[in-house]
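> What follows is a protein structure lacking sequence information:
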């Protein structure tokens, strides 16, 4: 059954493949139980809070480590960090592990979305579609065209 993100992509005529990811909940956090075949194409969505801009959405490769100083500078903040989970749910409508840049853009068009520049190295990427264990794979160029994110160097 399609969800809001998949319905939106369909309405926009954007080609995508829906994926079920092997996840399990541990202490309120969704954890992959096995490495998916296309693990290297998965990008995670991080909800952050900047001291000047408020909510900032960063999209980075799953195994990458965000550089907070680079993220702060790229978004016009002096300090930026990961807020508590209740802040994330309240400001995005998604629980931890289900945040999706597409759904967040649809529901909060004013939030700043920043992709790491490594997105240009991928023809296809896999991102959450707004539910734990559910993701969509689409062309990175389509995702960029759809969301018009800032693209910056965000990694350590």
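Noted; the coordinates are in hand. Source: prediction; values computed, not measured.
> alpha carbons only for contacts and neighbour counts from here, please
Will do.
> so what's residue 94 closest to, chain neighbours aside?
Spatial nearest neighbour of residue 94, chain neighbours left out: residue 130 (6.7 Å); criterion: Cα to Cα, 6 or more residues apart in numbering.
> can you list contacts of the helix or strand where that neighbour lies?
In this assignment (DSSP states H and E), residue 130 forms part of strand 124-131. Here strand 124-131 makes contact (Cα atoms under 8 Å, 6 or more residues apart in numbering) with 3-6, 41-45, 94, 97-103, 119, 134-140.
> ok, now stretch 18-25?
6, 30-36, 132-137.
> for it, how far is the first residue from the last?
21 Å (Cα to Cα, to the nearest Å).
> roughly how far is it from the heart of the chain?
15 Å (Cα atoms, centre = their mean, to the nearest Å).
> So how do I select the buried members of the contacts of stretch 18-25 in PyMOL?
With 16 or more other Cα atoms under 10 Å as the criterion, this PyMOL line picks the buried residues out of these:
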select buried, resi 6+30+31+132+133+134+135+136+137
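> Alongside the first one, take a look at this:
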């Protein structure tokens, strides 16, 4: 399969996860993407691949209107250091380019940590390829990936 959205569809199907993938115009930022989809930024979940000091990774799912709280995430994961990898390492860790990353169909089955704010919602997220958005029930995604649900985010303007 060369189409990354096909990899996402196949992986979702294998986990019994119902997803909808829609093509959309390119967006310069998350707020513009939300507008194109008729959503609020909080309805778009950012999937961030995060590197641990032992060169393993995890996925952090955070609402679009919030950012990772590094102290909270480190506490939940039980480590002292976490960082965002550079673009090449993120691609190697997931098989997806930044801006398209999603746990579904990742080339590695890294643990998933989901922010409590996404629970009970239908959300949009990356779909494995630029110009596409994936829609999924967040609770079904959390269940399919046995995600750890915790408060791991903060308002965008917080300094923590």
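That came through, no problem. For clarity, every value in this text was computed on a predicted model and none was experimentally measured.
> what's the closest of the contacts of stretch 18-25 of the first structure to residue 81 of the first structure?
Using Cα to Cα, residue 30 is the member of the contacts of stretch 18-25 of the first structure that lies nearest residue 81 of the first structure, at 20.1 Å.
> Give me the secondary structure label for the closest one.
Taking DSSP: H, G, I helix; E, B strand; the rest coil as the rule, one finds residue 30 of the first structure in the strand state.
> Can you verify my assumption that it contacts residue 132?
Yes. At 6.8 Å, residue 30 of the first structure counts as touching residue 132 under the criterion of Cα atoms under 8 Å.
> Common neighbours of the two, please.
In terms of Cα under 8 Å, 6+ apart, residue 30 of the first structure and residue 132 are both contacted by the residues 23, 97.
> Could you give the residue range in the second structure aligned to stretch 64-81 of the first structure?
Stretch 64-81 of the first structure corresponds to residues 66-83 of the second structure when matched by TM-score structural alignment.
> so the residue minimising distance to the centre of the first structure, which of the three states?
In the first structure, the centroid-proximal residue (Cα atoms, centre = their mean) is residue 45; its distance is 2.4 Å. Counting by three-state DSSP, the backbone at residue 45 of the first structure sits in strand.
> mind checking what it lines up with in the second structure?
So, by TM-score structural alignment, residue 45 of the first structure is matched to residue 47.
> Return the distance of that match relative to residue 116 of the second structure.
Distance from residue 47 of the second structure to residue 116 of the second structure, by Cα to Cα: 14 Å.
> One more: residue 53 of the second structure?
Taken as Cα to Cα, the span from residue 53 of the second structure to residue 116 of the second structure is 25 Å.
> still on that earlier bit, thought the match of residue 45 of the first structure was touching residue 59?
Yes. The pair residue 47 of the second structure / residue 59 is scored as a contact, 6.4 Å apart, by Cα under 8 Å.
> Strands of the first structure, start to end?
Secondary structure of the first structure (DSSP state E): strands at 16-20, 23-26, 29-32, 43-50, 54-61, 80-81, 112-116, 124-131, 134-139, 150-152.
> Residues contacting stretch 38-46 of the first structure, please?
By Cα under 8 Å, 6+ apart, stretch 38-46 of the first structure touches 57-62, 82, 99-101, 122, 124-128.
> swap in stretch 71-91 of the first structure?
46-53, 55-56, 68-69, 94-96, 112, 114, 152-154.
> go with 7 Å
Counting contacts by Cα atoms under 7 Å, 6 or more residues apart in numbering, the residues outside stretch 71-91 of the first structure that touch it are 47, 48, 49, 50, 51, 52, 53, 68, 95, 96, 152, 154.
> Not counting sequence-adjacent ones, nearest residue to the second one?
Ranked by Cα to Cα, 6+ apart and with sequence neighbours excluded, the top spatial neighbour of residue 48 of the first structure is residue 82, at 4.6 Å.
> For residue 105 of the first structure, see how far away that neighbour is.
To residue 105 of the first structure, residue 82 of the first structure is 19 Å away according to Cα to Cα.
> ok, these two, which is more surrounded?
Between residue 82 of the first structure and residue 105, counted using other Cα atoms under 10 Å, residue 105 has the larger neighbour count: 19 against 15.
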